[in-house]
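Student: This is a predicted model, with the sequence first.
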Amino acid sequence: MSLKIRLARAGSKKRPYYHIVIADVRSPRDGRFIETVGAWNPMLPKDGDRVKIDEDRVKHWLGHGAQPTDRVARFLDAAGLTKREARNNPSKGEPGKKAQERAAAIKQAQEAAAAALAAAQETSAE
């Protein structure tokens, strides 16, 4: 049985509140879970008591092979329970294929215009 430490949504519409739970990977997000090990209230300020974690139980479940989701891994890293590797996607900031083609066409047009201008200046100088 593969376990996840993940968020289960609670709270009303537009007022989110999440429980940090241990659940089987096959169960739905807000469905059956094994144990609640914490809570996250995103409506509170970041410097306040936004995340509450039962550290002993989280250590217990991590020892039994539970894998945290990315968001929960951030919380556990902030609490000093696990180490989260920083993600790096350098290609994400690059423009798409069509935008690159447009940029190349604009650059080519600018070079052609600069060459024509240089040729016109040479003929007028003679």
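Tutor: All right, it came through fine.

Student: For the rest of this, base every contact and every neighbour count on C-alpha atoms.
Tutor: Will do.

Student: Sticking with R9, tell me its helix or strand.
Tutor: strand 3-12 (DSSP states H and E).

Student: Okay, buried residues for that strand please.
Tutor: Residues L3, K4, I5, R6, L7, A8, R9 are the ones in strand 3-12 that count as buried (16 or more other CA atoms under 10 Å).

Student: Work out the gap between it and the centre of the chain.
Tutor: With CA atoms, centre = their mean, to the nearest Å as the basis, strand 3-12 stands 17 Å off its chain's centre.

Student: From the contact counts, what lies against the lengthiest helix in the chain?
Tutor: Longest helix in the chain, counting residues (DSSP state H): helix 97-125. Contacting helix 97-125 under the criterion 3 or more CA pairs under 8 Å, 6 or more residues apart in numbering; DSSP states H and E is no other helix or strand.

Student: Next up, a structure to set beside the first:
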Amino acid sequence: MVVIRLSRGGSKKRPFFNIVAADSRNPRDGRFLERVGFYNPVASGNAESLRLAFDRLDHWVKNGAQVSPTVARLVKQAQQAATPAA
């Protein structure tokens, strides 16, 4: 099964997460099918903390990918941030 989840990067005490579509049998930071965005929880100043490619996310969900709870929360957060700007 394909799952859309976070893959951790960055250094110690400075996390950075890629949002990826991956086979659920692969390890968290292992091989993935496609990178659909990123999340930087410690972004400061004008740094971008969340970016998602909604078209690719929709593509994977329409083809049966499951979204992890954390990614679902981030997607909802990104959609709320995008609607007032539109």
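Tutor: Structure's in. What do you need? In this text, all values refer to a predicted model and were calculated from it rather than measured experimentally.

Student: if we look at the strand holding R9 of structure 1, which residues are touching it?
Tutor: The contact list for strand 3-12 of structure 1 (CA atoms under 8 Å, 6 or more residues apart in numbering) reads 16-25, 29-31, 65-69, 71-72.

Student: so how much does it differ from structure 2 once superposed?
Tutor: Here strand 3-12 of structure 1, set against structure 2 after superposition, deviates by a mean of 0.5 Å using mean CA distance after the TM-score superposition for structure 1.

Student: Now do the helix or strand that comes right after that strand against strand 3-12, angle only.
Tutor: Sequence order places strand 15-24 as the next helix or strand after strand 3-12 of structure 1, per DSSP H and E. Here strand 15-24 of structure 1 runs at an angle of 150 degrees relative to strand 3-12 (axes from the mean of the first three to the mean of the last three CA atoms, to 10 degrees).

Student: So which bits of strand 15-24 of structure 1 are buried?
Tutor: Result for strand 15-24 of structure 1 [16+ other CA under 10 Å]: buried residues Y17, Y18, H19, I20, V21, I22, A23, D24.

Student: got it, and stretch 35-47 of structure 1?
Tutor: Taking 16+ other CA under 10 Å as the criterion, stretch 35-47 of structure 1 shows T36, V37, G38, A39, W40, N41 as buried.

Student: Strands - which of those residues land there?
Tutor: T36, V37, G38, A39, W40 (DSSP state E).

Student: How far off centre is stretch 20-32 of structure 2?
Tutor: 12 Å.

Student: residues making contact with that stretch?
Tutor: By CA under 8 Å, 6+ apart, stretch 20-32 of structure 2 touches 1-9, 33-37, 60, 65.

Student: now, which of the buried residues of strand 15-24 of structure 1 sits nearest D77 of structure 1?
Tutor: I20 (14.4 Å; CA to CA).

Student: Identify the residues contacting the residue most central in space within structure 2.
Tutor: In structure 2, the C-alpha nearest the mean C-alpha coordinate belongs to I19, at 2.6 Å (CA atoms, centre = their mean). By CA under 8 Å, 6+ apart, I19 of structure 2 lies in contact with I4, R5, L6, S7, R35, V36, G37, F38, Y39, V71.
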